[in-house]
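# task: produce atomic coordinates for the following.
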Amino acid sequence: MTSRVMLISPAISAALREARFDDNCPLDASGLRLARAAAHVLPSVSRVWVSPTARCRETAQALGLDAGSASGPAGLDAGRWRGSTLTEVAEKEPEALAQWLADPESAPHGGESVRALCDRVARWLDDTAAQVTGRSVVVAEPEVVRAATVRALGAPESAFWRIDVPPLTATELSGRAGRWNVRVGWQLGPAQEE
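Now for the predicted structure:
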């Protein structure tokens, strides 16, 4: 049974602009405008999931998707770094940040490691493929899109940091549990303001 899972990254928000570990920041006016403008480009879908953050729920709603749909995979649990910018963490905990970026099993922030995120997203993806045929959409944090791409390609977790996921782009996985093809990063609407 073949599934198509379209992973859509949320539109721009202050947290994304500031390279801030998610603090449940809503979309900014620009992000909301761009998401609304992109609503007409989505194909029809059989199922929608939305990650639990405000920016994912608001992006889904602006795209005309049911933001009250089933909960999709949550973003990375950044532990005590939640709400901090990457620059702030680099200033306060440079060794811990370097360790986290270099070692996929590391979680010096007390949250989730990159490997754990990749494993969690892969389990979700396999469960989804087993349950749903046709095209599904999940509006998910950029790190979820990275994790799904890493697992779909069978790449090492070190590739996680080498995948850019711009705001309001789609990555489509087609196939079935254990074997996926990847179509990456197509823009849903007009060029993003970064």
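# use CA for all of it now, contacts and neighbours both
Fine.
# not counting its neighbours along the chain, what's nearest residue 138?
The spatially closest residue to residue 138, leaving aside those adjacent along the chain, is residue 49, at 4.5 Å (CA to CA, 6 or more residues apart in numbering).
# this one next, for a side-by-side:
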Amino acid sequence: MTSRVTLVSPATSPSMRRARFDDGDSLDEAGAAGARSAAGCLRAPGRVLTSPSVRCRETAGALGLVGARDSAPAGLDAGRWRGRTLEEVGAAEPEAVGRWLTDAGSAPHGGESVREMCERVGRWLDAVQGTDGRTLAVVEPEVVRAAVVHVLGLPADAFWRLDVPPLTATELSGRAGRWNLRLGRPLTGQDAAAAP
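Okay, the predicted model is just below:
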């Protein structure tokens, strides 16, 4: 049994543009327009899931993905840093930010460490791998990073070395505890004919 999972990163939002820890904002107009223009470029999945954030749910809607359930992994719990920009937190707590960016087990914000998140996303992927068919999940960029760390068996510190642009698809296929990976295909209306 081969499982196929497509992870789609959300379109842009004001918090994403400002490098602000997600505060529940909606997509900005450019992000919503980009997602609407990419509608129809993804192969129809058996299951459509989203991270519970507003921007992931709105991206799924703009892409025309109907029947999406909020059962994909949530983004990183940034604790008391939620809603603040990385620049603001760095100015107020430079040592804490430095520790957070260099130690995957650190969670100075009182939320979740990068290592904990990678493990959580890995458990979710392992559960999905036990199902047959296609799963499409619109998820936060850090969920995509954590998934790549998991499927390639990378150390959690590699998380920060992975960039996930908005509106890209990362495709996983696997069986028997092994995954194959296709990284970051942009979602555009032009790609509809080339969608796998």
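# that older thread, looks to me like the residue nearest to residue 138 of the first structure is in a helix.
No. Membership of residue 49 of the first structure in a helix is not supported by DSSP: H, G, I helix; E, B strand; the rest coil, which gives strand.
# which other helices and strands contact the longest helix along the first structure?
Determined from DSSP state H, the single longest helix within the first structure is helix 114-131. Under the contact definition 3 or more CA pairs under 8 Å, 6 or more residues apart in numbering; DSSP states H and E, helix 114-131 of the first structure sits against helix 142-153, strand 169-176.
# gap between the helix or strand following the last one and the chain center?
It refers to strand 169-176 of the first structure. Using DSSP states H and E, the helix or strand that follows strand 169-176 of the first structure in sequence is strand 179-187. Computed by CA atoms, centre = their mean, to the nearest Å, the chain-centroid distance of strand 179-187 of the first structure equals 13 Å.
# picking that back up, the longest helix of the first structure to strand 179-187, inter-axis angle?
Inter-element angle recorded for helix 114-131 of the first structure and strand 179-187: 110 degrees (by axes from the mean of the first three to the mean of the last three CA atoms, to 10 degrees).
# hmm, back to that, do you know how far the residue nearest to residue 138 of the first structure is from residue 79 of the first structure?
Using CA to CA, to the nearest Å, residue 49 of the first structure is found at 24 Å from residue 79 of the first structure.
# do the same with residue 110 of the first structure
Taken as CA to CA, the span from residue 110 of the first structure to residue 79 of the first structure is 5 Å.
# rewinding a little: so the residue nearest to residue 138 of the first structure is in contact with residue 71, correct?
Yes. Look at residue 49 of the first structure against residue 71 with CA atoms under 8 Å: they come within range, at 5.4 Å.
# re the thing from before, contacts for the helix or strand following the longest helix of the first structure?
Using DSSP H and E, the helix or strand that follows helix 114-131 of the first structure towards the C-terminus is strand 134-139. Here strand 134-139 of the first structure makes contact (CA atoms under 8 Å, 6 or more residues apart in numbering) with 2-10, 44-51, 56-57, 59-60, 72.
# and for residue 181 of the second structure, the neighbour number?
Number of residues near residue 181 of the second structure (other CA atoms under 10 Å) recorded here: 16.
# contact partners for the residue nearest to residue 138 of the first structure?
Applying CA under 8 Å, 6+ apart, one finds that residue 49 of the first structure lies in contact with 67, 69, 70, 71, 72, 136, 137, 138, 139.
# tell me the secondary structure for the first one?
Here residue 67 of the first structure is recorded as coil under three-state DSSP.
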